[in-house]
Structures are given as C-alpha cells and as structure tokens.
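S.K.: mind looking at a prediction? Sequence and model below.
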Amino acid sequence: MGIDPSGDVIVVGGGVIGLTTAVVLAESGRRVRVWTREPAERTTSAVAGALWWPHLIRPKALARHWALQSLSVYEELAARPEETGVRMVEGVLGESRLDEQGSWAAARVPGLRASTDEEYVGTGLWARLPLLDMPVHLRWLRERFLRAGGAVEVRLVTELADVAAPVVVNCTGLGARELVRDQAVRPVRGQLVIVENPGVTTWLASTDSDTGNSTYFFPHGDRLVLGGTADEDNWSLTPDPAVAAEIVKRCAALRPEIAGARVLGHRVGLRPVRDTVRLEREPLADGRVLVHNYGHGGAGVTVAWGCAREAAALASR
C-alpha cells in the first residue's frame, strides 16, 4: 500500500542533508516538519569547508550519481551567490591526475584540466567547482523550506517512538549512533582556521603523500578558510592551538601571503563518517515508514541534492 503523497513527514536533523531533503519533500507537496537538536548555524554543516567534489564517499557509483545531480543544482544556484551562498570558483586538486578520473569528470566538470607548474608545484587538476559559504547556504535552505510551507522545530529526539508521523526521515548524521543504534557511523574531527583574506581568489586542496595530511584553503570574499585535519574517533569540539598553527603553516607553504593573515576565528566539526552512506527505506512494526539518509562523511554538500531526491522518492513509495 502506497503512502499518501500529501501525508505528514518529519525530518529529524537540520544540517545540509536534513534541510535539503526537507526542501525536496515540501516542494513535492508533502507536509513537512524538521526536528533539529540545534539551529542550522550550529550544526556540523555550518563548519564545513564545502567544496563540491565526490571524494572519500561510498558506494562510489551511487555517490557519483548523487554528486552529479547536486552539481547541476549548484550551477544554477551560483547565478545568485549572495542569496544562496554558492559560487563557481577555480582552483587546484593536488595529487590528482586526469587519467585517474572516470570519463564522467572530463565530460561534466567545468574547466577540468591538468594544472600548470605555475598553478601548482606537483601533479594536480585545475577545475571550476561549486564552493559554498555554508552559513549563508543553510539560511537560504531554511528560508526556501519555510516558503514551501515547512516548519522547523528545535527539539531533541532520543527515541523514534517519540516521532509521531506516518513517515520519518532520519538525517541525524552522528546522532544515528544513538537514535538507531548504528555504531558504524563515527566521528572524524576536522579543525579549520578562518583568516582575513590577503587577496587569494582561487582554492587549493592538497594531500601530503608521506604524512597523509590534508591542506586546503577556500576563499569566501574577505575571509579565507584554512584546513584541515581528519582525526578519526575524536569527539573533541575544542580547537587545538598547536593544530591551528600547523594548519596555517602548511597553507602558507603553498601561498606565502597567508603567513601574515590576521586570524578571525577557529572552527571544529565532526564529520559523520560511515563505510557506506545509509540511504534506504525501513518499514516499522507500528506501520510507520523510516527513511535513513546519513553517513555522508565530509561529502554531505557534494551529494546533498541527489540523496535528498532519492530519500524523497523512498518516502513516497
């Protein structure tokens, strides 16, 4: 028996995955409420560096499909960057080669080519990719959802039995460890440093093959976001001054003008990493339907719209 397409849906989780899913559902005619433990501005999504690229997310084939759907949306949103927080920005993916990418990349990614020696010392790819200012984008998502007739409620959910709706969509990220007892989702801590932009207009993301350290900087107008770290199973949300200094040092080695940039702030977020994204429909014993959409790691922005559309389809079966 199918679900009433106009029936109530509660989306649990108010980060980029939850809000994007809620938008798709609400705009399809569903009555949707978002229950979130904290406002979007205080979620892990608000801390994200937020460069679009399908990296370190499985299953690979599905992730690429979700990512390309999202890319199409972001390209449209980039026409209104001040409103949506989305811009198309050029930069270098370090330690990457064209022949390592699938045919999808050359066919679909704007401006993709090998980087020159002047652009990057080493092997890299030059590309024009969506870069999101997450606080702006999350506000825009929430406003779009509210315009579609949705409602956002700040409330903590600890038991699914407390969520009284015919359809529940679980977009809780790390919260799924407790809500659905899934110990397969775990934190990978990321620390960022925000500095005054000394004039950098392109982004760069690089990985040291010897240490595995990831170094990146993303320009957002007069701010520059520097990263980063990937500390597995680390739950600390407190910035580490020594780590922050090391991040600035690594970024300055790639762009010397960053060394003297004034520090504006520090951010820490816990990526909800899982071996594979959990995106599936689960009928509950009491007749409700539970749709899971979590475990995107650091690629939530990259796959948000593709996953949201699939979750919405599962919710309407």
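M.R.: Now that the structure is in, tell me what you want to look at.
S.K.: only C-alpha atoms for contact and neighbour calcs from this point on.
M.R.: Fine.
S.K.: near residue 153, how many other residues are there?
M.R.: By the measure other CA atoms under 10 Å, the count of residues near residue 153 is 14.
S.K.: what of residue 137?
M.R.: Neighbours of residue 137 (other CA under 10 Å): 22.
S.K.: got the contact list for the spatially closest residue to it that is not a sequence neighbour?
M.R.: In space, and not counting its chain neighbours, residue 137 is closest to residue 85: 4.7 Å by CA to CA, 6 or more residues apart in numbering. By CA atoms under 8 Å, 6 or more residues apart in numbering, residue 85 lies in contact with 78, 132-137, 140.
S.K.: out of those, which is most surrounded?
M.R.: Neighbour-wise, the contacts of residue 85 (other CA under 10 Å) top out at residue 132, 27 neighbours.
S.K.: pull the contacting residues for the closest residue to it other than its chain neighbours.
M.R.: Counting by CA to CA, 6+ apart, residue 132 lies nearest to residue 86, which is 4.6 Å off, once chain neighbours are set aside. Counting by CA under 8 Å, 6+ apart, residue 86 touches 74, 77-78, 80, 130-133, 137.
S.K.: any chance of these in JSON lines, plus secondary structure and distance to residue 183?
M.R.: Formatted as JSON lines, the contacts of residue 86 follow (DSSP: H, G, I helix; E, B strand; the rest coil; distance: CA to CA, whole Å):
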{"residue": "74", "secondary structure": "helix", "distance to residue 183": "32"}
{"residue": "77", "secondary structure": "helix", "distance to residue 183": "36"}
{"residue": "78", "secondary structure": "coil", "distance to residue 183": "37"}
{"residue": "80", "secondary structure": "coil", "distance to residue 183": "40"}
{"residue": "130", "secondary structure": "strand", "distance to residue 183": "32"}
{"residue": "131", "secondary structure": "strand", "distance to residue 183": "31"}
{"residue": "132", "secondary structure": "strand", "distance to residue 183": "30"}
{"residue": "133", "secondary structure": "coil", "distance to residue 183": "31"}
{"residue": "137", "secondary structure": "helix", "distance to residue 183": "30"}
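S.K.: second structure follows, compare the two:
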Amino acid sequence: MESALHGDVVVVGGGVIGLTTAVVLAERGGRVRLWTREPAERTTSAVAGALWWPYRIEPESLVGDWALESLLVYEELTARPEETGVRMVEGVHGGIRLDELGPWAARVPGLRAAHAAEYTGTALWARLPLIDMSVHLPWLRERLLKAGGTVEERTVTDLAEVDAPVVVNCTGLGARDLVPDPAVRPVRGQLVVVENPGITTWLTSVDHASATSTYFFPQPGGLVLGGTAEEDAWSLTPDPAVAEQIVARCAAFRPEIAGARVLEHRVGLRPARHAVRLEREALPGGRVLVHNYGHGGAGVTVAWGCARQAAGPAGPAA
C-alpha cells in the first residue's frame, strides 16, 4: 500500500513504539498524525531503564532481527548523546551464557564471557546502548515534527472509527481493551532512582522465573535500580517495602548503593504478550489497520526494527 503512505496515516499511541513508527512513516513521505492519550513523558516508555537487550519479549525467531536492526540505529545515535539520549555503556549480564542466547547474540559486537574480576560467576560482558528516555522521547517527537508529522493528545475508543487510509495501532497495554486483545497483560516493574555514588557501568542479574530481578543503570539523572516483574499486577503506586528490597539487592553487588540518597520511585506496566503482534488487518472501505504492540520489556530494544516492518514496503503497511 505504497500509495497510502503518501496519504494520511494515523499512529495511535505515543510511547517509544508509536513515536518511532511515526518517525519512520513520516520520513518515508507519509502525512503522519500521532494520536496519544498522554504526553510521551507520562507513558510507560518514560519509566524504562532502557538498556538495549531483548528482555521478556517473544517470538525469539523474529525478535533477534528487530533488535539488531534497532541496535544499528542506536549505535549511530550515540554520536550525539546530549541530543538523542543514547550512550554506549559497558556492563555485565549476570547468570547468562552465550550458548543460552539466540543466533542474534553472535552479531552483537564485543559480546563475550565476563572475566572473574568483572563478575563472580557466569556472566556476559557487553558494551550496549543505554538510553535516557527523558531525552530520547522528546527527541523522537521533535524528529517527527521536523519530518512534517503532528502530535495530538486525544483518546481513541474504536480503531475502526479513525478516519485515515492507514491506522497503526501502537497502544501497548491499551490494546487489551481497544482491540480488544486479552492476550496483552501487564508485567509490573518498580524502580528506584538514587544519587549515583560514582558507578559508571551497568549490571543485570535476572531470573526469568522470578518476580524480582536485580539491575542498575547509570543514567545522567541518577542511578536507576531495579526491579520487579509482577505478572497481572496493575498498581502504579510504589511499594516502600519493595523499594527497600531493590536497594538491598543492588547494594549486595555495589555496597556504596546502600547509602545513596533516593531521588525518585517509578512504576511502569510492561505490555506483555505471548508474542508481539505485528500484522495488518483490512478495514471497511479499503483502509488498513496495522498492529504493532505487545513488546513486553523490550520496546526500546526492538523499536526501529518493528517500526520499519510496520511501515513497509515489505511489511504489513506495504
């Protein structure tokens, strides 16, 4: 549907998936309107720790290519970190071996087994994009505007009623009610942001079978500590006891974290699904609805790969 790209396209959803998809469409010549229920700064994406890594997202057979395509974009954006919010930062993934990962891992530059001095036990060392979402989301919005797109705050209650030749559904957890798609479920993540005591590398130690995990990411605004992965939990209110446990788990790796001043508590609901839904659907009158949602904890990681597939010409909107 190449002709439709030169007509009106409405992208519904203003998080990192919606913004990135809108940018790709606008830069390909579409007249793009982004409709978002709230500003990007108040979306789930704004809460993300935002380390590039395929985390809690399926299907693995597709995720690797989406993630690697996005990695190439982020590597380019690291040339202007103050503007884009993207930096390359070293760190270790604890409890992971290379042979446990998919074929995509062999194409991540420099990914290797960690040395004993870097982590006690099995781990992988990597230098990966770490994205400051407080900078990156506004930068994406500005890039969309510069490409001729528009951003409107409005609530959509029926995708079929959106008057445009192409409608792209990037509503994340909102797709549960809007589509409706009960396969989309929240996975609650709680974070603590503390004053950084001088830590320059990131660390993750994640048990995918557990509702808790341990990670810290040095962002410009503070050290982001995590976290939780509570399935089907909807509360956006930080739990003080959980926050204490997060700090304690991180301090077990870096004791200086224990005394760091707390700056902020964050909670976000990851839009989990058994598999990302990235496909087209015919609407009455020859219009097309493209679904691009269900990215779990890896929306930032796959944003550009999914956006380009959603935009076509080989993908759903082609």
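M.R.: Thanks, I have the structure now. Quantities reported herein were computed from a predicted structural model and do not represent experimental measurements.
S.K.: now the two most distant members of the contacts of residue 85 of structure 1.
M.R.: 78 and 135 (15.4 Å; CA to CA).
S.K.: which parts of structure 1 are helices?
M.R.: Per DSSP state H, structure 1 carries helices over the ranges 16-27, 60-77, 81-84, 103-108, 134-147, 176-179, 241-254, 300-315.
S.K.: which one of those lies nearest to residue 46 of structure 1?
M.R.: Of all the helices of structure 1, helix 134-147 comes closest under CA to CA, at 5.2 Å.
S.K.: now the closest one on structure 2. Mean distance?
M.R.: For helix 134-147 of structure 1, the mean deviation from structure 2 after alignment is 0.5 Å (mean CA distance after the TM-score superposition for structure 1).
S.K.: who's in contact with that helix?
M.R.: Helix 134-147 of structure 1 is touched from outside by 15-16, 19-20, 22-23, 26-27, 40-41, 45-50, 82-86, 151-152, with contacts defined as CA under 8 Å, 6+ apart.
S.K.: buried ones among these?
M.R.: The neighbour-count test (16 or more other CA atoms under 10 Å) marks 15-16, 19-20, 22-23, 26-27, 40-41, 45-50, 84-86, 151-152 as buried among those.
S.K.: distance check, the residue of structure 2 positioned farthest from its centre against residue 279 of structure 2.
M.R.: Distance from the C-alpha centroid of structure 2 peaks at residue 285, with 33.5 Å (CA atoms, centre = their mean). Separation of residue 285 of structure 2 from residue 279 of structure 2 (CA to CA, to the nearest Å) stands at 19 Å.
S.K.: now swap in residue 318 of structure 2 and tell me
M.R.: For residue 318 of structure 2 relative to residue 279 of structure 2 (CA to CA), the value is 11 Å.
S.K.: kindly report the same for residue 241 of structure 2.
M.R.: To residue 279 of structure 2, residue 241 of structure 2 is 41 Å away according to CA to CA.
S.K.: higher neighbour count, these two?
M.R.: Remark: of residue 241 of structure 2 and residue 279, residue 279 carries more neighbours, 16 against 8, as counted by other CA under 10 Å.
S.K.: show the contacting residues for the more buried one.
M.R.: Going by CA under 8 Å, 6+ apart, residue 279 of structure 2 touches 290-292, 310, 316.
S.K.: and these, which two are furthest apart?
M.R.: 292 and 316 (9.6 Å).
S.K.: what about these two, which has more around it?
M.R.: Counting neighbours by other CA under 10 Å for residue 292 of structure 2 and for residue 316 shows that residue 292 has the greater number, 26 against 21.
S.K.: and the contacts of stretch 50-62 of structure 1?
M.R.: With CA under 8 Å, 6+ apart, stretch 50-62 of structure 1 has contacts from 63-64, 67, 71, 129-134, 275-277, 296-299, 301-303.
S.K.: and those, which are buried?
M.R.: Neighbour counting with 16+ other CA under 10 Å marks 63-64, 67, 71, 129-134, 276-277, 296-299, 301-303 as buried within the contacts of stretch 50-62 of structure 1.
S.K.: buried ones in stretch 81-97 of structure 1, by neighbour count?
M.R.: For stretch 81-97 of structure 1, the neighbour count (16+ other CA under 10 Å) marks 81, 84-96 as buried.
S.K.: excluding chain neighbours, what is closest to residue 263 of structure 2?
M.R.: residue 194 (5.1 Å).
S.K.: that neighbour against residue 226, yeah?
M.R.: No: counting by CA atoms under 8 Å, residue 194 of structure 2 does not reach residue 226; the two are 11.0 Å apart.
S.K.: compare the two (neighbour count), which wins?
M.R.: Just comparing residue 194 of structure 2 and residue 226: by other CA under 10 Å the higher neighbour count belongs to residue 226, 28 against 22.
S.K.: circling back to that earlier point, let me know the closest of the contacts of residue 279 of structure 2 to residue 211 of structure 2.
M.R.: residue 292 (26.1 Å).
S.K.: can you tell me, leaving aside adjacent residues, what's nearest to that closest one?
M.R.: Residue 292 of structure 2 sits nearest to residue 278 (CA to CA, 6+ apart), 4.6 Å away.
S.K.: between residue 292 and residue 316 of structure 2, what contacts are shared?
M.R.: In terms of CA under 8 Å, 6+ apart, residue 292 of structure 2 and residue 316 are both contacted by the residues 278-279, 310.
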